[in-house]
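Colleague: Predicted model, plus sequence, below.
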Amino acid sequence: MTTTNPATEETLETYPLMTDQEAISALEACHAAFEQWRHKSHEARGEILKAVGQKLRDRKEEFAQLMTREMGKRLQDSRDEIDLCAGICDWTAKAGPDVLADEERSLQDGRKGVITYSPIGVIYGIQPWNFPAYQAVRYAVANLMAGNGVLLKHAEICTGSGLMLRDIFEEAGLPKNLFTVMLIDHDQSDDLIAHKLVRGVTMTGSATSGSKIAAKAGEHLKKTVMELGSNDAYLVLEDADLDVAIKTCVAGRIYNNGQTCVNAKRFIVTDKVYDAFVDGYLKAMGDVTLGDPTKDETGLGPMARKDLRETLHEQVEQSVAKGAKIAVGGEMPDGKGYFYPATVLTEVAPGQPAYDDELFGPVASVIRAKDDEDAMRIANDSRFGLGGGIISKDEDRARTLAKEHFDTGMVFINHFNLATPEMPFGGVKDSGYGREHGGFGMTEFVNAKAITLPG
């Protein structure tokens, strides 16, 4: 397994794959650690998770630099990611005892019922490269709080980040082997899913990969949580504040170099404000500075891999061949690094990749809608449903649209955001199922055990 700096194309490190026996031994060691951890109190687990949060802050700059080297995100974005991870640790440690507390119920026949949330064992996480710390922390911290053990198969290109996270967990006091990084290939991963000691599987990635992983887990009756891709729509309604709309839609598209499942990707603009929005949006996207992700003045770093850039460019070309227009960007830069400019496509319509698929990079699809109702229809005209946004001066109406009409797991009104520890994260349709954050992630992989006693 080899890691490469996408800004320079220089090789960083090479890591040996585990043998089959080493992989099984690592799983068995994680299970043995779980057998001890499961009996710790919620409060005791929380104290260690708080310590993990502090250790992340202590090593923030070191970790941020490594993430930027491995996958090319802007250094400030890497620092923000570590802050988010530390915040997840703090919130989970505080909220966990209440979320996981026993619940007592009076039964109709006079007996007493107790619902207790018991940990189930080792949870296997298959995670992508776009947030090397956050993707792992998001499921790991919730499951550790619940009393489970955790295995991580990270994306190859951020292997170093996965190993650093393991070290941070253990330096903070987490028992050795309870959080284990698996350096394995796809066939070994399938064997791991099938193993009796793996009790649940969580995966973040594309819908295609998620379908395969869920099917493999289903063969063995393993519960899964799937956080998959999307082509999130941001609606610019007739009463939108255009300054807010342009600022939000630029940030939402280029954040993390445009490589985020919950990035804003389709911009559905009502006819009344379309021309004014597009004029301002094209200028703002055209002004985005492409360059070295370690420099403060850089607005957009490289894509994480060469093949990802090639796929994105092919999607742009296919969309243009089917009628889309390149209004800004759209040209593959020369030179070292997997850079791709901030790009805006207009005249986007059904049948084009820019309308139907997920463009995982800094390419915005602008779609004209007749009015607010038509904008909502177009937003829901997608097989995906992870996040989305509404830009409107009437926040009460936007809230009603979000609640009653937007067919997606998360809606951001008059702003763009990635995730918040206090709020559930997840989607519907081809964007997956299950929830993380907000306490929901702590109860995805537990046994809601019913205990009844005489009255």
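Modeller: Received the coordinates, thanks.
Colleague: all contacts plus neighbour counts: C-alpha atoms, from now on.
Modeller: Will do.
Colleague: And the strands in the stretch 301-450 of the chain?
Modeller: Ranges of strands in the stretch 301-450 of the chain, per DSSP state E, counting those that start in this stretch, are 325-328, 343-346, 363-369, 388-391, 412-413, 432-433, 446-453.
Colleague: So which elements touch the longest helix along the chain?
Modeller: Counting by DSSP state H, the longest helix found in the chain is helix 75-99. If you count contacts as 3 or more C-alpha pairs under 8 Å, 6 or more residues apart in numbering; DSSP states H and E, helix 75-99 packs onto helix 42-58, helix 60-71, helix 134-146.
Colleague: Give me the buried positions along the longest one.
Modeller: Which is helix 42-58. Judged by neighbour count using 16 or more other C-alpha atoms under 10 Å, the buried positions of helix 42-58 are 42, 45-57.
Colleague: circling back to that earlier point, of all the residues in the longest helix of the chain, which ones are buried?
Modeller: 75-79, 81-97, 99.
Colleague: and what of stretch 237-257?
Modeller: Neighbour counts over stretch 237-257 (16+ other C-alpha under 10 Å) mark 237-238, 240-242, 245-257 as buried.
Colleague: Likewise for stretch 313-333?
Modeller: 313, 315-320, 322, 324-326, 328-330.
Colleague: here's the one I want to compare it with:
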Amino acid sequence: MAATQQTINPANGEPISTYELMSDAEADARVVETHKAFEWWRQTPLAERCQIVRSIGRLLRERADEFTQLMTLEMGKPISQGGGEIELCAAICDYSAEHAHTILGDEERAFDGGRGLITYQPLGVILGIQPWNFPMYQVVRYAIASIVAGNTVLLKHAPNVWGMALALEKLFVEAGLPESVFTVLLIDNAQIERLIGHDKVCGVTLTGSPAAGRAVGSKAGECLKKSVLELGSNDAYIVLADADIDAAVADCVQGRIYNGGQTCIAAKRFIVVDSVYDEFRTKFLDQLAAIDYGDPTDPNTQLGPLARADLRDTLHDQVMRSVAEGARCSLGGELPDGPGFFYPVTLLENVEPGMAAYDEELFGPVASLIRVSDEAQAIRVANDSRFGLGGGLFSQDTERATQIARDLFDTGMININGYNMAQAELPFGGVKESGYGREHGGFGMREFVNVKSLMITG
């Protein structure tokens, strides 16, 4: 009997659907079909690929209500937030279609004795291993760039959002993408290593934990295959003495509780200089305390459940360990009774190095508040992390804040006086244990291509 995987509604703990896992032979057959599709997809004119990608974006907007409801059902995203994720996906399609000719176009360069031509050619089948927290966006951001570049794509999605994976596969075909250019694999983690080594797989991209990144990156390196890794973070948001405190508090609150706090680039550590700490802390605590969790299908709900029971258990363990290590829990921190995987907004203070709340990524609505003496210490504390994905800085001296962010903040992305999610026009990715490689802004289109040099004489 074939193994099965069940999806669970995190708001009530009840089953949604049951899926049959593919055997190794079935997965291999899908890989081969996706490689066969590459042989002719790579020859499809770029203009035609772009037209299909535009159609995908259009269809995503048309089906926004349907996909928003599916996100809420499968991973508990508040219904009011799903539309933003879908619009970002559509914007990625639009940007990719509009700029692909410039990003992927041939370049001519002269050399002594001849002329050179640089061309960006697709590699082949790209395997994407994606998480559940943005079940559409995580897929679209790598798949669209690869498809536009002429590659074909495999998706191993998180099993708690397999409904979304299959719905996207269907939508892509309805938008005009030929079958097998984008292929969903219903497989478990134990099958991934073997697929990375498959001779028809040419590259792999992962969004996940550092442990998963080490495993995937190591296997890809062993097989001499290109990889792109986005591995989460522990993003620091610095509040300087001249910050607009009311604006900073509002942005920090949203940066912590958006998507249930289950966001790689969520605001997680709040580093506040001594002179404004008390004012920030009072207003921050008041606004956090006003947020309660609730039914994610209610348009007024700001905070839904965590996506799985084990994720909630892990988060609570981190809170309890931090308190045992000396942090003060000023808000929340208690497991609620009742159905579903809910966790209250939680504020930890007196957070210091060595504590889980300082060193680890807290994937949920738990804020770590850190008091520092001045700007120099704030920068040191912000950089005192093994991660380096995103971050933020609040100061009314925008020029000075920009200089700090540009020259001193060791992350891949930084918000200044605001909290913004990923942007279709700008590169997305990190440094240190947050991984390597870039997506968005055209950078993702060049991750999995052969940058080929032609030297022409005569």
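Modeller: In hand now; what should we look at? Since this is a predicted model, take the numbers as computed values, not measurements.
Colleague: What's the TM-score once they're superposed?
Modeller: After superposition, the two chains reach a TM-score of 0.99 (TM-score structural alignment, normalised by the length of structure 1), with 454 aligned residues with a C-alpha RMSD of 0.7 Å.
Colleague: for the alignment partner in structure 1 of S23 of structure 2, what are its contacts?
Modeller: In structure 1, the residue paired with S23 of structure 2 is T19, using TM-score structural alignment. Listed by C-alpha atoms under 8 Å, 6 or more residues apart in numbering, the contact set of T19 of structure 1 reads I184.
Colleague: From C30 of structure 1, how far out is T19 of structure 1?
Modeller: Look at T19 of structure 1 and C30 of structure 1: by C-alpha to C-alpha, to the nearest Å, they are 17 Å apart.
Colleague: Ok, A402 of structure 1 next?
Modeller: Separation of A402 of structure 1 from C30 of structure 1 (C-alpha to C-alpha): 42 Å.
Colleague: Give me the more crowded residue out of these two.
Modeller: Set A402 of structure 1 next to C30 and count neighbours by other C-alpha atoms under 10 Å: C30 wins out with 26 against 21.
Colleague: Kindly provide the distance from T289 of structure 1 to T298 of structure 1.
Modeller: In this view, T289 of structure 1 and T298 of structure 1 are 5 Å apart by C-alpha to C-alpha.
Colleague: burial of Q352 of structure 1, as a residue count?
Modeller: Q352 of structure 1 is flanked by 19 other residues according to other C-alpha under 10 Å.
Colleague: got a list of what it touches?
Modeller: Q352 of structure 1 is in contact with Q318, S319, K322, G323, A324, counting by C-alpha under 8 Å, 6+ apart.
Colleague: Trace it over to structure 2, please.
Modeller: Taking TM-score structural alignment, the alignment pairs Q352 of structure 1 with M355 from structure 2.
Colleague: just the contacts of Q352 of structure 1 now: which is nearest R383 of structure 1?
Modeller: R383 of structure 1 has its nearest neighbour among the contacts of Q352 of structure 1 in S319, at 17.8 Å by C-alpha to C-alpha.
Colleague: Kindly name the residues of structure 2 that line up with stretch 155-163 of structure 1.
Modeller: With TM-score structural alignment as the criterion, stretch 155-163 of structure 1 aligns to 158-166.
Colleague: oh sorry, the question was meant for stretch 439-447 of structure 1
Modeller: Going by TM-score structural alignment: stretch 439-447 of structure 1 matches residues 442-450.
Colleague: Map R79 of structure 1 across to structure 2 for me.
Modeller: Match for R79 of structure 1 (TM-score structural alignment): G83.
Colleague: pretty sure its match is touching A64, no?
Modeller: Yes: G83 of structure 2 is within contact range of A64, at 6.4 Å (criterion: C-alpha atoms under 8 Å).
Colleague: Tabulate the strands of the stretch 301-450 of structure 1 (CSV), appending distance to A26 of structure 1.
Modeller: As requested, those are arranged in CSV below (distance: least, C-alpha to C-alpha, whole Å):
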stretch, distance to A26 of structure 1
strand 325-328, 49
strand 343-346, 44
strand 363-369, 41
strand 388-391, 40
strand 412-413, 41
strand 432-433, 28
strand 446-453, 22
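Colleague: hey, which of those is tucked in deepest?
Modeller: strand 388-391 (a mean of 28; mean count of other C-alpha atoms under 10 Å).
Colleague: Identify the residues contacting it?
Modeller: Counting by C-alpha under 8 Å, 6+ apart, 232-237, 240-241, 244-245, 262, 264, 398, 402, 408, 410-416 sit against strand 388-391 of structure 1.
Colleague: Tell me the spacing between the match of R79 of structure 1 and F67 of structure 2.
Modeller: From G83 of structure 2 to F67 of structure 2 the distance is 9 Å (C-alpha to C-alpha).
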